[in-house]
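Participant: What follows is a predicted protein model with its sequence.
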Amino acid sequence: MVWTPVVLYLSWVSYTSLAQGNTRLFSSFTTEYSIPVHKYYFPFIFLLGMILWSLLEYLIHRFVFHMKPPASNYYLITLHFLLHGQHHKSPFDSSRLVFPPVPASLVIGFFYGVLRLLLPEVLGLSVFVGGLCGYVIYDMMHYYLHYGSPKKGTYLYGLKAYHVKHHFEHQKSGFGISTRFWDYPFRTLIPEETFKKED
């Protein structure tokens, strides 16, 4: 309810801004060799933002939510428990499945600022809105993986089984939530279980 209207509005702003034809890549370094960014590139830039979000989702889950704070640091232990420890302790507590909008807006604002520094304004906004859409999909998917009943054999059924294994059996692996993709290159894939057939 909070972020979807923002995604729709910023997508419209990004597309219409790119349609003006003023956006060029590398224009801050050279005008002679700068590359124009056409409005038809918007879906690909948006998709790039979603892919970057999926990587960020993996990295945050693995290195922030599953960090090992020093046993002597009360504040880091408390922060870790509030960020993710409580969710593992009570995985079916519906109030712990989606990041609240106010703290989420601080994190989202930080990443928007980083993209504004690294890329031309409209290009950064286009990547950002794709990432924000990825975040919305992740939040909805995470909630569904805990409370939904996907049909056996579907993509979401496999993800639900994978996420349940992360919660109850393999907390040091299986950090991908909306996709297992990043668990492959980072070698944190939960191993497939094999069952011997009984004769």
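Facilitator: Done, it's in. Numbers count the residues shown, from 1 in each chain.
Participant: CA atoms for contacts and neighbours, from now on please.
Facilitator: OK.
Participant: May I ask which helix or strand encompasses Y138?
Facilitator: Here Y138, judged by DSSP states H and E, is contained in helix 121-147.
Participant: Mind giving me the packing neighbours of that helix?
Facilitator: Of the remaining helices and strands, those touching helix 121-147 by 3 or more CA pairs under 8 Å, 6 or more residues apart in numbering; DSSP states H and E are helix 3-19, helix 42-59, helix 101-118, helix 155-168.
Participant: centroid residue for the protein?
Facilitator: E57 (3.5 Å; CA atoms, centre = their mean).
Participant: Please look at it and G176 and confirm they touch.
Facilitator: Yes - in this structure, E57 is within contact of G176 by CA atoms under 8 Å, at 7.4 Å.
Participant: Let me see the contact set for T179.
Facilitator: For T179, the set of contacting residues under the criterion of CA atoms under 8 Å, 6 or more residues apart in numbering consists of S54, L159.
Participant: what's the spacing between it and E121?
Facilitator: Spatial separation of T179 from E121 under the definition CA to CA, to the nearest Å is 29 Å.
Participant: Presented hereafter is structure B, for comparison with structure A:
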Amino acid sequence: MARHPVLTDALLDAALGPEAEPDPKARSPRFFHRPLYERLTRAHPASPYLLWAGPIAACLAFGTAAHDPPRLLLLLAVGWLVWTFVEYWLHRGFFHLAPTTPARRVTSFIVHRHHHVAPNDRDRLVATPLYSGGLALLLLGLYGLIAGPDARWPLLAGTLLGYLAYERAHHLAHHGRPRTALGRALRRRHLRHHFADRGLDFGISSPLWDLVFRTYSKRHAPEDRPDRPCPP
């Protein structure tokens, strides 16, 4: 008989048991008994681009109608910069919230710790539409309150472009071989976060806020060595 009416035994064992070492070949456990709930925790790697290409185009159209090109580009850049800040603090402050109680341990495993156990699980690599959509709506509301109804659209467009850059950098870190020096550097930093010290290197698409808040690591993990290639 299942130990919980909603959560699977496999999830409870993984979340409440000893912390497992990261395994590039592992797959995260099933979270929920109900197929619909479980489906909401998984997303195809292409889903962020399919979901947000249209809204980004619409935001750019609204922004072009309300702003001249220099101001439009400035707002896009500010929106992208905001994304890097949000990315950093979501990862550091929420995803790595200390699991000090059983409820927190289960919640933190569902939110993020499963990714450290099974870092290359393709079904749980990108944000789900429910998660990214809720965050986008929240930021749109904040932009409207802070910058006004006209500026909110290009700000959101910049943020969403930054978000897609994050998803691309994250995917390449786990399932690619970046060809640019920047891409390789970002990949090394993210794999250090997974395999050397998960208390550092929280930025994935940019090291900016790690440098600002002194969580940037120069330590070399075994995966950085030429004789120990990073997991595929």
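Facilitator: Nice, I can see it. Quick caveat: nothing in here was measured; it's all calculated off a predicted structure.
Participant: And the TM-score between these chains?
Facilitator: Scored against TM-score structural alignment, normalised by the length of the first structure, the superposed chains reach a TM-score of 0.81; 172 aligned residues with a CA RMSD of 1.7 Å.
Participant: Could you tell me how many residues sit around the counterpart of I177 of the first structure in the second structure?
Facilitator: For I177 of the first structure, the aligned residue in the second structure is I204 (criterion: TM-score structural alignment). The burial metric for I204 of the second structure, expressed as a neighbour count using other CA atoms under 10 Å, is 25.
Participant: Hmm, H170 and I204 of the second structure touching each other?
Facilitator: Yes - shown here, I204 of the second structure and H170 form a contact pair, counting by CA under 8 Å, at 6.5 Å.
Participant: list the residues that contact both of these two?
Facilitator: H190.
Participant: right, so of the helices and strands packed on helix 121-147 of the first structure, which gets closest to Y75 of the first structure?
Facilitator: Evaluated over these, closeness to Y75 of the first structure peaks at helix 101-118, with 17.9 Å, by CA to CA.
Participant: Which neighbouring elements make contact with that closest one?
Facilitator: Here helix 101-118 of the first structure is seen to pack against helix 121-147 when contacts are counted using 3+ CA pairs under 8 Å, 6+ apart.
Participant: list the buried ones in the helix it packs on?
Facilitator: 122-136, 138-139, 141-143, 145-146 (16 or more other CA atoms under 10 Å).
Participant: out of the helices and strands packed on helix 121-147 of the first structure, deepest packed?
Facilitator: helix 42-59 (a mean of 19; mean count of other CA atoms under 10 Å).
Participant: That one - contacts with which helices or strands?
Facilitator: Packed next to helix 42-59 of the first structure, using 3+ CA pairs under 8 Å, 6+ apart, are helix 3-19, helix 121-147.
Participant: how far is the first one from where the chain is centred?
Facilitator: Using CA atoms, centre = their mean, to the nearest Å, the distance from the centre of helix 3-19 of the first structure to the centre of the chain it belongs to is 19 Å.
Participant: With stretch 50-63 of the second structure instead?
Facilitator: Centroid separation for stretch 50-63 of the second structure versus its chain: 20 Å, with CA atoms, centre = their mean.
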